[in-house]
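> how would this look folded up:
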Amino acid sequence: MKLGLAEVYNPSMLPTLRPGDQLLLGYGARVRPGDVVVVRHPFQHDLLIVKRAAERRGGGWWVVGDNPMVTNDSREFGVVPDGLVVARAVLRLRPPLRHQRSAVSVLGWLPSSVRPLRARSRRLRAR
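Have a look, this model is predicted:
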């Protein structure tokens, strides 16, 4: 499995991911329902988007954002074919906030700065 980094740019995965978060990606990693994945947008193949793989449907993945207010997911464009799934997110790396300069604030930030991204344990509903 090859590894790489990607940055989150929009709020579609809030609260799990915030704009500015970095993702450690596993290229060629097996995708399971509930995993956070990077896919090529079905209508704009040069645009990479981060979504949650909700379920398998007809040769692809139904992907949804964690933020129900953002509908740029399979509710808008349908199933994402397997060939457009680029990678699975393994870790979230959260940069410190600009105001975190004291040792106390950095120590408070540190435990939450790196988190594994595991599949959600509860069954996802494909909206």
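
> CA only for contacts and neighbour counts going forward, please
OK.

> Which helix or which strand is home to the residue nearest to residue 16 when sequence neighbours are not counted?
Spatial nearest neighbour of residue 16, chain neighbours left out: residue 66 (7.0 Å); criterion: Cα to Cα, 6 or more residues apart in numbering. Using DSSP states H and E, residue 66 falls within no helix or strand.

> Now do the SS call for residue 109.
Using DSSP: H, G, I helix; E, B strand; the rest coil, the secondary structure recorded for residue 109 is helix.

> Another sequence for comparison is provided below:
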Amino acid sequence: MRRWRRVAVRGPSMSPTLADGDVVLARFGAPVRRGDVVLVRWSARPGQLSVKRAVRPEGAGWWVLGDNPYGSTDSGLLGPAEVLAVVGARLWPTPHRLRRTPDRG
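Sure, this is the predicted structure:
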């Protein structure tokens, strides 16, 4: 069974793709592919959820990066992340599907 959830984006890490305050639709149980925007958590910060870009599988998790290299705390600092859901669309303020990007790493 696949579940959907609205998620509010906080911070500048996914700029220019997503901005602080955007609301996105995350699909739990969806297969992850390189370049997908994903909802993740790190073992070092289990209470924090983050929206990042999936770069490559790494061990039991994924190496993920923010689209904004100057304003993102991501796998470069925290290591591989557990992907919880794939983000398929921005719902607010301007609804649109999110595109996968080419491999970054």
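
> circling back to that earlier point, run a quick neighbour tally on the residue nearest to residue 16 of the first structure.
Here the number of neighbours of residue 66 of the first structure (other Cα atoms under 10 Å) works out to 18.

> and residue 57 of the first structure, how many neighbours?
Residues lying near residue 57 of the first structure (other Cα under 10 Å) number 12.

> Would you map the helices across the first structure?
For the first structure, the helices defined by DSSP state H occupy 74-77, 103-113.

> Those helices: which one's closest to residue 20 of the first structure?
Nearest to residue 20 of the first structure among those is helix 103-113; the distance by Cα to Cα comes to 11.9 Å.

> So for the closest one, what gets flagged as buried?
For helix 103-113 of the first structure, the neighbour count (16 or more other Cα atoms under 10 Å) marks residue 109 as buried.

> Work out the gap between it and the centre of the chain.
Offset of helix 103-113 of the first structure from its chain centre (Cα atoms, centre = their mean, to the nearest Å): 23 Å.

> and it, what does it pack onto?
With contacts defined as 3 or more Cα pairs under 8 Å, 6 or more residues apart in numbering; DSSP states H and E, helix 103-113 of the first structure has no helix or strand neighbours.

> picking up where we left off before, what's the separation between the residue nearest to residue 16 of the first structure and residue 2 of the first structure?
Counting by Cα to Cα, to the nearest Å, the gap from residue 66 of the first structure to residue 2 of the first structure is 26 Å.

> Over to residue 70 of the first structure?
To residue 2 of the first structure, residue 70 of the first structure is 30 Å away according to Cα to Cα.

> likewise residue 112 of the first structure?
To residue 2 of the first structure, residue 112 of the first structure is 25 Å away according to Cα to Cα.

> next one: residue 46 of the first structure
Residue 46 of the first structure sits 20 Å away from residue 2 of the first structure, taking Cα to Cα as the criterion.

> Check the separation of the first and last residues in stretch 54-71 of the second structure.
Terminal residues of stretch 54-71 of the second structure lie 17 Å apart, using Cα to Cα.

> Tell me which of residue 70 and residue 2 of the first structure has more neighbours.
Per other Cα under 10 Å, whichever of residue 70 of the first structure and residue 2 has more neighbours is residue 70, with 14 against 9.

> correct me, but the more buried one touches residue 12?
Yes: using Cα atoms under 8 Å, residue 70 of the first structure is in contact with residue 12, at 5.4 Å.

> ok, residue 76 of the second structure - contacts?
residue 65 (Cα atoms under 8 Å, 6 or more residues apart in numbering).

> If you could redo that for residue 90 of the second structure, that was the one I meant.
Residue 90 of the second structure touches 22, 23, 24, 25, 96, 97, 98, counting by Cα under 8 Å, 6+ apart.
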